[in-house]
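Here's my sequence, what's the structure:
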Amino acid sequence: MKKQMLAILDGEGSSDGNIASTPEDVSTSSPPAFTEIPYPGYHLTNTIHHDTYPTIDPTKADLTGKIVFISGASQGLGKAMAMSFARSGASGIIIAARSMNLLDEVAIAMTEAAALVNRSPKILKLMLDVTDIATVENVAAEIRRVFGKLDVVINNAGRADNPQAVPLSMSDPDDWWNVWTVNIRGVYLVTRALLPLLTNNDADNKLIVNIASYVAHFASPLSSAYCIGKFALLRLTETIHLECAPHNISVLSVHPGVVLTDMTKDIPALMRSTLIDSPQLSADTLVWLAKERRDWLSGRYISSTWDMTELESMKEDITTGDKLKMRMVI
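The predicted structure is shown next:
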């Protein structure tokens, strides 16, 4: 039952997810006992964060010249990511989602946030349904026309299981498969369409981020579509990494933490109270990951709650053991 609850509580961002109010900053404190359920890698670093911290402050980055794409950017985690990259100095930011009205609001907020730190990114708003080939291809064509290249692609759009957590025998087949359609096929379609904009870019530091989840690391009853879909995403990330390495493109699976968004707002109140990670934590972590090349992390799973300085100090151990990847242990 605890694993079931954890799966429902995951904070991965949907394409139209709201950021709701979150608890006060508890950036390096231990999470409540309810969330202290061991899963692989939770305590990889000694320090566990629940909110942003100075090391990953986006205003310390300088992404001048970089063009960034974010799917599912209309609300929730995607909006937080857009705001962080606006403050990072990125020259161009493409925000894409199904709701253009919400994207208008995000663009205004981005412009205001960037101006406060004397930055002014060019913002391109695009309607995107990640499950529809035609709209995905249209997005790629428009980015090519306006910017001609990409440096960072963030596959954030996602969908969760039914918040009522029904067993497989009672699940709706269309709903079950739609989770896969968004979380796997959507990532495939967007990455496939945008890869030429990365590979034709001569820069030596390019990045693809697939927003992942810790639920990929265990079997989760009552959350089968989401759980095994996120498991598949980790292997997809590793495969894309192998194909993209010759083009100086790093590919990462990043768990954003457990965050209160539109995708998790309908779960029971007791479980909602455990969603203690700030959307800003994962957003600022992505800027930190994008600001310099770390090809040794490519193909691997990363949690935004880990301390990034401590993670870097573990480079030799991680690469020597080829850790943070999926494998069968015998």
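
Every contact and neighbour count from this point should use C-alpha atoms.
Fine.

For burial, what's the neighbour tally of residue 322?
Using other Cα atoms under 10 Å, residue 322 is surrounded by 13 other residues.

Also this sequence, please, to line up against the first:
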Amino acid sequence: MAHDQDYVRESTGHHRLSANTLKNNSASKPENKARVLGPVQTVLITGASRGIGRSLAVGLAQPGRTLILVASKVSRLNGTAGECEVKGSDVITIGCDFAKEKSVREMLSILRSTHEIDMIINCAGVFGEEKVPWEASPEDFDRTMQVNLSVPFRIQHALVPAMLERGGGRILDLSSGAAVVDNPHAPAYYVSKTALFRLAGALHEAGYERGLRVLSLAPGVVQTDMTAGIKAHADRSDWTPVELSVEITRAFADGKLDALSGKQVRAGTDSLEDLLRRAAAGSPAESKRLRLTGWE
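Sure, this is the predicted structure:
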């Protein structure tokens, strides 16, 4: 294949496998059976080459857990994969350019025909233009919606049916405070995050009784390559530690926050201790959901 994003690298074997090879390897797997939800064993993480996605991948790595890491090119995942392997995880890396339809289709084909994925972490994203709506380009709006919303939708569309057949699974969306506030200068990003939060709610409502758990995690303002390029954060010095998002993600992966499915939690505002307490005690069904405010 001609492009780096069209290859898969299985880190445990230190070689690259084509999509067809992976399909053939998966053909002999036994039929899946229903199971009780517990700590996840196989996790798909998009946007894993840098920033928050890389931190989440390394934070989840442990013996007995397989991580499927996705970024625009396989070569960009070498660093993340190496750190995860050192911690004992088996690692598979997939290159996919989310803005290109052919690349997305190839990734989905690989994911459908390979490992039994227990958890999806949608971390890949772009911020888009910082312009008022009537000055923003339609092309940038479409690209931002494609990367931030359409591809996460297509990933769940490809993987959730198999999750439900096995008794359930978990989805964690990297959400944002942008999902619940208005902003005049980055319409594509804010619209995409609001829509992703609404999709999470739909998945929760449709799949909860069948074992699907969906959590929206707003990481706060983490110092990353993305935030470094955002004008609103040009003079910021108070960053949210990424470790707060990592510990929340680990707890969700282990089943400790399943009772908060359908909600948005916010690193730096919601402490892990408080979230664990709320998950154990139960919280109102409408709390931390996307809702319309009243007149008063």
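
Got a TM-score for the pair?
TM-score of the superposed chains, computed with TM-score structural alignment, normalised by the length of structure 2, equals 0.78; 256 aligned residues with a Cα RMSD of 2.5 Å.

In contact with the counterpart of residue 259 of structure 1 in structure 2: list those residues for me.
The pairwise alignment with structure 2 assigns residue 259 of structure 1 to residue 222, based on TM-score structural alignment. Going by Cα atoms under 8 Å, 6 or more residues apart in numbering, residue 222 of structure 2 touches 52, 239, 240, 241, 242.

any idea which of the residues you listed has the most stuff around it?
For the contacts of residue 222 of structure 2, counting by other Cα under 10 Å, the largest number of neighbours falls to residue 52: 24 neighbours.

For that one, which non-adjacent residue is spatially closest?
residue 242 (6.7 Å; Cα to Cα, 6 or more residues apart in numbering).

Looking for the alignment partner of that neighbour in structure 1.
Mapped onto structure 1 by TM-score structural alignment, residue 242 of structure 2 lines up with residue 279.

Which parts of structure 2 are strands?
8-10, 15-17, 42-46, 66-71, 90-95, 119-122, 169-174, 212-218, 264-266 (DSSP state E).

Next, format the ones you listed as a markdown table and append mean neighbour count.
Formatted as a markdown table, these follow (neighbours: other Cα atoms under 10 Å):
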| stretch | mean neighbour count |
| --- | --- |
| strand 8-10 | 22 |
| strand 15-17 | 14 |
| strand 42-46 | 24 |
| strand 66-71 | 26 |
| strand 90-95 | 26 |
| strand 119-122 | 26 |
| strand 169-174 | 24 |
| strand 212-218 | 26 |
| strand 264-266 | 24 |
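
Make a markdown table from those strands and add distance to residue 156 of structure 2 to it.
A markdown table is the format used below for the strands of structure 2 (distance: least, Cα to Cα, whole Å):
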| stretch | distance to residue 156 of structure 2 |
| --- | --- |
| strand 8-10 | 20 |
| strand 15-17 | 24 |
| strand 42-46 | 11 |
| strand 66-71 | 15 |
| strand 90-95 | 17 |
| strand 119-122 | 8 |
| strand 169-174 | 8 |
| strand 212-218 | 11 |
| strand 264-266 | 18 |
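
Go through those strands and name the closest to residue 153 of structure 2.
With Cα to Cα as the measure, strand 119-122 is the member of those nearest residue 153 of structure 2 (9.8 Å).

So which bit of structure 1 is that closest one matched to?
So strand 119-122 of structure 2 sits over residues 152-155 in structure 1, by TM-score structural alignment.

So which residues make contact with that stretch?
Residues outside stretch 152-155 of structure 1 that contact it (Cα under 8 Å, 6+ apart): 66-72, 187, 190-191, 194, 206-211, 290.

Need the counterpart of residue 100 of structure 1 in structure 2.
By TM-score structural alignment, residue 100 of structure 1 lines up with residue 74.

Please report the number of neighbouring residues for its match.
Residue 74 of structure 2, neighbours per other Cα under 10 Å, totals 24.

which residue packs closest to it, ignoring adjacent ones?
Residue 74 of structure 2's closest residue in space is residue 95 (Cα to Cα, 6+ apart), at 4.6 Å.

quick one: that neighbour and residue 70 touch, right?
Yes - using Cα atoms under 8 Å, residue 95 of structure 2 makes contact with residue 70 at a distance of 5.8 Å.

thinking again about what came up before, how near is the match of residue 259 of structure 1 to residue 60 of structure 2?
Per Cα to Cα, to the nearest Å, residue 222 of structure 2 is found 18 Å from residue 60 of structure 2.

again, but for residue 257 of structure 2
Residue 257 of structure 2 is 15 Å from residue 60 of structure 2, by Cα to Cα.

ok, back up a step: may I see the contacts of residue 222 of structure 2 arranged in TSV, with distance to residue 10 of structure 2 as well?
Formatted as TSV, the contacts of residue 222 of structure 2 follow (distance: Cα to Cα, whole Å):
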residue	distance to residue 10 of structure 2
52	22
239	34
240	33
241	31
242	27
